[in-house]
Structures are given as C-alpha cells and as structure tokens.
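Asks: What follows is a predicted protein model with its sequence.
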Amino acid sequence: NLYDGDFQNRLNPHKYLLYKPNFSQIYAFTASAFKELPNNGILFLYISADGYDTYLKSKVEQSYDFGGVKTNNRHDDKIENSNSPPTSATNTLGKNSSPSIVTTTTATSPIGPVKDVHNIFPGDLYPFLRKPLFLIIDSNNSIAFQNMPNLFGQPFISLLSPIKLPIVFHDYQNKGSLFTLFLTSPVFAFCFVCHVNDLTSEQWNLCHEHINKIIFEITKLFLKSKLVDSTIYHFFADEFLRLFLSRFVFCYAVLRLHRAFKGSGFYPSSQPQLSNDLLENVQVHKMILELSAMLSVRQLFLEGPLITADLLASN
C-alpha cells in the first residue's frame, strides 16, 4: 500500500537518537549503524542543527571550507587560545619512572584558519558513502552539504532544508524546524504556515484526508515519471524513505505556492535534484490550493497553479 503512513508489516529498524552529540559520539554511533547494516541495507542519517560557517575568504574544498552544522556547543580550549604563545607541559608518571615513559605535550599555534573540531562537516560523512546513504540535513547552512561527491558509486540522496525563513515566522524558530515539521507531520506544517491554530475535529479529519491524497498523488508521480534519477528508486522501495521523499515534494510545493516564501533560499533542495514534473506539478498545485480554500486561507497562496511561463518568470 502506497498510502501515507501504512507500516503495519514493516519491521522496526535499529535506531540511534543523539541529542547535541559531539564529533566522537556521532562517528562512533554512525560507524556502529554502518557496521550493522545488512547487505541490502540503507544507512539513514537525519541531522538537525544550527549552521556553522567557516567565513573563509577563499572557499575551495567542498568537504570542509563551506562549513557544516553545529551539533554541540562545546569549545576546544586550544582553539579558543590559538593566538596565545606556545606553551609546553611535561607529565612524569611517578618519580622513579624511566625517561621512556615520560609524556611531553606541546601546544603550538595552528597554521592557517582553524575550523571548530566539534562541528560536523560534509567531509566527515564521506566514509559512510561506501554503502547506500539517505541523508537529511535540517539547518540554516544545509547548502554546505550540496554537491557531495559520490565517491564509491553507491546509491546516495540528500534532502536539504531551506536556508531562509520569512520574517513572519522568525519568532517560532526556537520552537522547532518547519522543514522537520513538514517531513514528520505535514498536516501540522500546513496549518502552521497558514496561521491556522484552531480546527474542529471534522476540519482536522478533512485536512488530514486531503493531504493523504496529495501525498498519494505525489507517490504515483514518482512511479510514472521518466525524469527521476534512477538512484532515487533504490530508496523508493522502502516505506519510510518513500514517505520522506513524497513529503519533501509536498513541502516544496506548498512553500513554492505560498506568497510569504519568495526565492530559492526559502525552498528545500535535494541531491540529485528532483525533476520539475514532480516539484512543479500542476495537479499537485491544484490540490494544495483546494486545501487552502477548505481552510479559508486561499489568499495566502498564489492565484493559480504555476505553469511554465510562471516558473521562467520567477527564476
């Protein structure tokens, strides 16, 4: 069944949930998950964190120069004091210890710009591209994870959040992410961007049913499209990942039609990029506009489904 949320026959996959992890924790648990994957398994990474920019004047290396995400607020004393004069400390293990077990540590000033060692960069994920990887980055610097090289030829897809948010929603940033809301609860997400705070039980059920129909329509479009990258179909057989892909398209379409979201920075992106017959589908647009009319928020959206001329004008 391709319908939204039908996972009755699905085995629950092994999961690790990390809250504000440092680099060591992320690497240890991701490596453990990587090791546990069966031959036909897929590694799924969902990273939600504030963005981190290196602010380098010259950004060349895609792997580290463009920054990443800040999963932990720890700071390294050596980095914070990198401008201090070099110091030397000697630690002797016992008075009668021989010189062979004397440990000497020397702190020296780093050469060139220093990157925060506790942040996660695209290059940190490269080793895990040895197996199929489904990556979701929810961050205001998700753009740093664009164009990751497929070094080992394994199926790989990344879903990246928008990097901008309309001013009207800025006060809600500390309460959660809009992108994650769309991927986990599209009904709540749609109501949120439409400022709908109070629904009757009947309205809620109608809204939920209509969004399920939209998700189902998007799923069918994936299967019918001849322009979808073949890599995506490797993940589409999995119910969880298929649902994320369909909800991603729903998120893009809603924000694309919403008057408050203007410009590419306000829309999610992916690698490989999804084709326009999915992202800019007229039938999906019509269904979203019908939903907005049901909730009496039609004025928040564009006048009609976007057609080719509209797309060219907006780009």
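Replies: Done, it's in. Residues are numbered from 1 along each chain as shown.

Asks: from here on, contacts and neighbour counts on C-alpha atoms
Replies: Fine.

Asks: Tally up the residues packed near Val297, please.
Replies: The number of residues packed around Val297, counting by other CA atoms under 10 Å, is 15.

Asks: Wait, it touches Val193, no?
Replies: No: here Val297 does not reach Val193: they are 10.1 Å apart, not a contact under CA atoms under 8 Å.

Asks: How is Ala89 assigned, secondary-structure-wise?
Replies: On the three-state scheme (DSSP: H, G, I helix; E, B strand; the rest coil), Ala89 is labelled strand.

Asks: Distance check, the residue nearest to it when sequence neighbours are not counted against Ser58.
Replies: Taking CA to CA, 6 or more residues apart in numbering, and ignoring the residues beside it in sequence, Ala89 has Thr105 as its nearest neighbour in space, at 5.6 Å. In this structure, Thr105 and Ser58 are 32 Å apart, going by CA to CA, to the nearest Å.

Asks: before we go on, here's another structure to hold up against the first:
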Amino acid sequence: MAVDDEMGGAVEALGKFHSMVEDADRKFALVRDLPPYARGPLHLLYFRKAFKAYTRLWQFQQRHRRELVAGGLSRWEIGELASRIGQLFYGQYQRTSEVRFLLEAYVFYEAIVRRGYFEAARGSAAPDLKMRYKELRFLVRFLIVALLLNRADEARQLADLFRALVEESKAAFPATNFKEWKHVAQEMARFLKADSSFKIARPLRYNVMFDAHPSSFPCISRFHTCRVLRLQDALLTSYCRNEIKLAELTLDTFRMLQCLELEPSGSFYQIPTKEPCENGSSDDQNGISGLIDINLAADMMDPDLPPNPRKAVIYHPSVSQLIAVTATICEELSSDGILLIYISASGEISAGKTDHTMTFKKDVYGKSLNFSRVHHTPHAYWKRESSLSQSAVGDKRIGTANLGSHLCLGSQGNGGSNNLYPEDLVPFTRKPLFLIIDSDNSQAFKIIHGAERGEASALLLSHEKPLSVSDDNSSSSGSQFTYFLTAPLQAFCQLVGLSSDIEADVYKDAESLLSSALAEWEVALCKSNSLDQVWAQVLTDPFLRRLILRFIFCRAALSLLSSLGDSSTHLPECLPSLPECVLPSSALTQIHILNLAERLGALNHFHFLDSIRGSALSR
C-alpha cells in the first residue's frame, strides 16, 4: 500500500512538473520572440514572468527530485530546463550588456556539460533526433558564452565535442543530412583560429588597470568643455562577403561588442566553485541548483563599475530593419547620451548610373533647412547650397568615385533595397552620433559631415583595403580597421608580419610602449586649443576616448608604412579633423611608432622624418 502511495505521489509530481514546464515554455517563447534590442515595459513584463515561472519550476524539481526520478523524469529534461534558464540569462545580457548575466548563463551551461545531462539520451536504444538537435544548438550557445568570457581553452574543448557529436549523429541517423551542422563546425574552427591567434594577448574589454593611463589622469579630470556626452547605446552590425562568423555573431561585431564593455573587477568576475548535490540541495545559492533572483537588474551589478552602454547587435539586417532599430534607439537617447553606430559591410561604387542627387540648403549657421532628392540627373552627386554668397561657399560635388556609392547589406542581385546610402543616416543626426564605417567604400560617408540635421557627428572611416608587409591574407583575422580599434597591438603585429608565437617579454614591452603612446596622445588632445567640440564633448567617456586614441595609432601606423609610399587613398579618416599634434606627420606621433617598431624588430618597414630616424640610430 505504501508502495502504491509512493508511486502515486511520484506520478502526481511528474504530472505537475510537466504542467509547469509547459507554462514556463509559453512564457519563454514570448521572451524569445522579442528582438534582442527590444526594450521598454513589455519586454520587462515578459522577462519577469518567464524568470518567475522558471524559478518556481527549478525550486519544485529541487524539492521533489526523488519523486520525479521515481516517476520517470529523465536527466535530459533537467538539462533542457537548465539550458532554458541559461538562455534567459544570456538574453538579459544581450539587452543590458551586464557581464554578470553572462556569468550566470555560464554557470548553468557548464553544469549541463559537466554532469552529462544530455549524454543519457544519446546512449538510448532509440536515439531521438529532436533531442540531438537541441544538444547541438546548446553547444553552439555555450561556446559563444565561453568566447565572450574569454575562456578560449574551454571553447576549443566545446568545439571538439561539437565536431565529435556531429560525426556521431551522422552514424546514428544515416537518413538525416547533417551538412549544415558540419558547416557550423567549420565556422567554429575558423572563428577560434582567428580569435586565438595571439594567446598572450589580454581581453578586449576596458580594464582600468591597463586602459586608464595614470599620467593623463590630471588632464582628463581637469578637462572642461561646454558639453559632456557619454556613450549610452551602440548599434553593431556587419554584412561582409566571406566574413568570419559563428552562428549569428561575426568576428568583427564580437570584437567591437567586448571593446564597449568594462572588465568586471576582483572576485565579482569569478565563477562559483561550490557544486550542489545531485538531489538538488546546495549550500551555494549561486550554483546550478541555486535560486534564481527575479529582480536581476537591481542586484546583479558590479558595485565598483558604472553600467556598460547598451548594445544592439544585428546580424545581416535589411536596410529597413537597420533604420527602424536606429530610430528606436535614437528616441530613447537621453540629453547627455550619444549613440555609436558601427557598420562593417562591403561597399559598391555605382559610377555612371542614374541615382540620387542630394541637395542641402543651409542657413548662415550651417543648419540644414531643406533635404531633397532629385532623380533627373545622369549622375548622382551631392550639392550644398547656402544663403551665404556663392563665392564664399559654392557647390560641393563629390567626384565620380563616389557617384551612387553605398554599402551592400545583402545580395547585390536585389537592387537598391539592400543598399545603405549615406543619406539614409542623415535624419538620425538630430541626435549625437559616433559613426564607425568599416568598408572598402567608407569614404562615401564623408558627405555626412556638414550635412547633419542638428548635431554634428563624429566619423571614423576605414581605409580602402587591408595592408601588410607580408603576402598573408589579413582577412583571415577579420577587418584590419576593426582589429586596430579593438586589439591595436595584435593588429600592428599582423601589419608587420609577426607571427602569434612572439616572445612574451617582447610583447609585454610592446604593450608598455603602446600604452605610453596612447597616454601622451591623450594629454595632447586635452591640452590642444584646436580640438573640435565634436571630439571634446566625448573625450571624457572612456570607451570613446579609447577608440579615438586607437584610431590615431591605426592611421599613423598605416601612414608610415613604407609599402604605402606617399598615397593617402588607403588611409583611415576622421571627421571633423583631429589636431595637428596627433597627425602621422607630427614628431609626437612618429617617435612612438618608431619606438614600437624598433622593439618588435620591424623598423625597416616604416619611413620616418629624418630627424626622428636619426635619433633612433644614435641611441
């Protein structure tokens, strides 16, 4: 009789568990269907409901684990539950950019692999194809989380596990084509090779210990401007041919994503080491069997650091989607906030084709009064008119190299619907923008400068094509321009043909030299009387300041490269211009490039002013 009662209780517990799973899954679907950049009360409501449902479900399986197992609960069901909770945490990270949520997702994902929750389903006499797909998708998600947390060794182990599982699946399900999963395995290998090319390099996130320069603290703290802006939001997207990617995360957006985050400090960054018992009991409430705090945003912040800027990462968007997301973010910008837009895409120059003529009429203050398209001209050009005299301003027409120029956000066979034109971004210049265009046709976006609708924009524009002293294909490491902005020393080593097995002490010395250069350029910008207000108002923001300094380094390194000669067509550009003291031609800039090149044994790859090179030879 007692056995029957016990069995009846087990069946009842299992039935309630499955009912709670269905309810939680419905709430999970509402959250999953929200775009990653969705914000506002609706997404908060959905998240609260989903987290509350999974909290109850997780606590229920902890309290009734014995009955559930007796009733027939499978280990893979616990694994799937933990996987869903990890997804919720990762989704919260995507929306808030708080690395703590990423760590919580890692805790659940790592426990699933360590305990082999999905392995039992693999060993059954009749393997389930649907369950196999779930496990493969889970491994991809876990690998991305591991990469974002700079756990390269674990990421490689997961890639090996994924590849082995694909091969095993081909044998277990001979009638099923796993070609797409094999392609994902190849993407993993390519991504990991590019991401871990320099094993001794430090993480890309902003680290106060390395990226804040003590020698320039007084200048930054005393730096005053009539307006100060902080990086509030960032929109990151890429659409390049043959780009390195993993699932829907490209290598370039992956790097920029981390570059715009603060490195968590101290013990806050550590993964919990205590492990719960198999029956669900645990002394560690941060562990896999711990409680899930519903009020996540309030209690899971690093108290030593300000919040990260929010980021919307969009994979292969349509032009209309990109414009819609940009408009949504601009509407939410605060009065002291600035939006960073990063676009990495292939460009196209449509010279000689009928296209748009953009006419800007301006008042004496340079404000845009009229914005119109004219379609009757045989060639597209931009023209600015002013109430000032024609002799003072005149018409400004872009040369034939920029006729109809645009970026391609899709296959070129679909016509103009996939083309992003510079004028598409002009309406958003009513708010402060920091634009980074990484493309072989980035120069087309120079026409935004001076055509803004209300706020002058800051523009960083890439060079036309990657450069290197060797014949190696630099595209195997992603975009060279983005590489310089996110990992400048690694990009410099690649530029001069140094391999990833560089000696650790040499690399450390090079890091110190680069840090000194960035600090001195930082001081020079703060003290300059010719620093444009566009740059001055963002100089106190640590993320944007670091990007500006790295741009100075990138432009100088490429400009002084001997193989480039006197050509300036390949160089990155910034608008408005930065002060002359940080130009590649200045002694302040050249001496630092010389010191770095000399330490890396690459001095012969660069040309310097005779006075600068002479000082090096006399040492």
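Replies: Cool, got the structure. Only a predicted model underlies this, so the values are computations on that prediction, with no experimental measurement involved.

Asks: circling back: for the residue nearest to Ala89 of the first structure, pull up the helix or strand it's in.
Replies: strand 102-107 (DSSP states H and E).

Asks: what stretch of the second structure lies opposite that strand in the alignment?
Replies: Residues of the second structure aligning with strand 102-107 of the first structure are absent, taking TM-score structural alignment as the criterion.

Asks: Could you do stretch 177-186 of the first structure as well?
Replies: Counterpart in the second structure of stretch 177-186 of the first structure, with TM-score structural alignment as the criterion, is residues 479-488.

Asks: neighbouring contacts of the matching stretch?
Replies: With CA atoms under 8 Å, 6 or more residues apart in numbering as the test, stretch 479-488 of the second structure has contacts from 204, 252, 255-256, 259, 438, 462-463, 466-467, 474, 477, 490-492, 547, 550-551, 553-554.

Asks: swap the cut-off to 6 Å and go again
Replies: Cys259, Ser462, Pro466, Ala491, Leu547, Arg550, Cys554 (CA atoms under 6 Å, 6 or more residues apart in numbering).

Asks: How about stretch 143-161 of the first structure?
Replies: Residues outside stretch 143-161 of the first structure that contact it (CA under 6 Å, 6+ apart): 66, 68, 122, 130-138, 142, 179, 231, 268-271.

Asks: Same check on stretch 112-121 of the second structure?
Replies: Outside of stretch 112-121 of the second structure, the residues that reach it under the criterion CA under 6 Å, 6+ apart are Arg75, Trp76, Gly79.

Asks: any chance of the residues you listed in CSV, plus secondary structure, distance to Lys446 of the second structure and neighbour count?
Replies: Supplementary listing: the contacts of stretch 112-121 of the second structure in CSV, determined by DSSP: H, G, I helix; E, B strand; the rest coil; distance: CA to CA, whole Å; neighbours: other CA atoms under 10 Å:
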residue, secondary structure, distance to Lys446 of the second structure, neighbour count
Arg75, helix, 58, 17
Trp76, helix, 55, 19
Gly79, helix, 52, 23
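
Asks: Please identify which pair of the contacts of stretch 479-488 of the second structure lies farthest apart.
Replies: Greatest spacing in the contacts of stretch 479-488 of the second structure, by CA to CA: Cys259 and Pro466 (20.7 Å).

Asks: who's more crowded, the two?
Replies: Neighbour totals were compared for Cys259 of the second structure and Pro466, and Cys259 leads with 21 against 17 (other CA under 10 Å).

Asks: which one in the first structure is aligned with that one?
Replies: In the first structure, no residue is matched to Cys259 of the second structure (TM-score structural alignment).

Asks: nearest residue to Leu43 of the first structure other than its sequence neighbours?
Replies: Nearest non-adjacent residue to Leu43 of the first structure (CA to CA, 6+ apart): Leu133, at 4.9 Å.

Asks: For the second structure, just list every one of the strands.
Replies: Under the criterion DSSP state E, the second structure contains strands at 230-239, 245-246, 249-250, 310-315, 337-345, 347-348, 357-362, 368-374, 381-386, 406-408, 419-420, 433-438, 458-461, 573-575.

Asks: Ok, which of those strands comes nearest Ala194 of the second structure?
Replies: Judged by CA to CA, the one of the strands of the second structure that comes nearest to Ala194 of the second structure is strand 245-246, at 10.1 Å.

Asks: now that closest one: which residue numbers in the first structure?
Replies: Strand 245-246 of the second structure falls opposite no residue of the first structure when the two are matched by TM-score structural alignment.

Asks: ok, and what's touching that strand?
Replies: Among residues not part of strand 245-246 of the second structure, those counted as contacts by CA under 6 Å, 6+ apart are Glu187, Leu251.

Asks: How far does it sit from its chain's centre?
Replies: In terms of CA atoms, centre = their mean, to the nearest Å, the gap separating the centre of strand 245-246 of the second structure from the centre of its chain is 12 Å.

Asks: what's the answer for stretch 279-291 of the first structure, then?
Replies: Its chain's C-alpha centre and that of stretch 279-291 of the first structure lie 24 Å apart, by CA atoms, centre = their mean.

Asks: Quick one: residues in contact with that stretch.
Replies: By CA under 6 Å, 6+ apart, the residues outside stretch 279-291 of the first structure that reach it are Val249, Pro305.

Asks: now do 8 Å
Replies: With contacts defined as CA under 8 Å, 6+ apart, stretch 279-291 of the first structure is touched by 207, 210-211, 214, 217-218, 249, 252-254, 257, 298, 301, 304-307.

Asks: List the buried residues in the lengthiest helix in the second structure.
Replies: Within the second structure, and with DSSP state H defining each element, the longest helix by residue count is helix 2-32. Using 16 or more other CA atoms under 10 Å as the burial criterion, the residues of helix 2-32 of the second structure that qualify are 9-11, 13-14, 17, 20-21, 24-25, 27-28, 31.

Asks: go on, stretch 412-426 of the second structure?
Replies: For stretch 412-426 of the second structure, burial by neighbour count (16+ other CA under 10 Å) applies to Asn418, Asn419, Leu420, Tyr421, Pro422, Glu423, Leu425, Val426.

Asks: from these, which two are the most distant?
Replies: Asn418 and Val426 (17.5 Å).

Asks: quick one: the helices in the stretch 51-200 of the second structure?
Replies: Using DSSP state H, counting those that start in this stretch, the helices of the stretch 51-200 of the second structure run over 65-70, 75-96, 99-115, 119-122, 129-148, 152-172, 179-195.

Asks: Distance to Val319 of the second structure added to the ones you listed, as CSV?
Replies: Formatted as CSV, the entries for the helices of the stretch 51-200 of the second structure read as follows, by distance: least, CA to CA, whole Å:
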stretch, distance to Val319 of the second structure
helix 65-70, 50
helix 75-96, 22
helix 99-115, 30
helix 119-122, 43
helix 129-148, 26
helix 152-172, 33
helix 179-195, 26
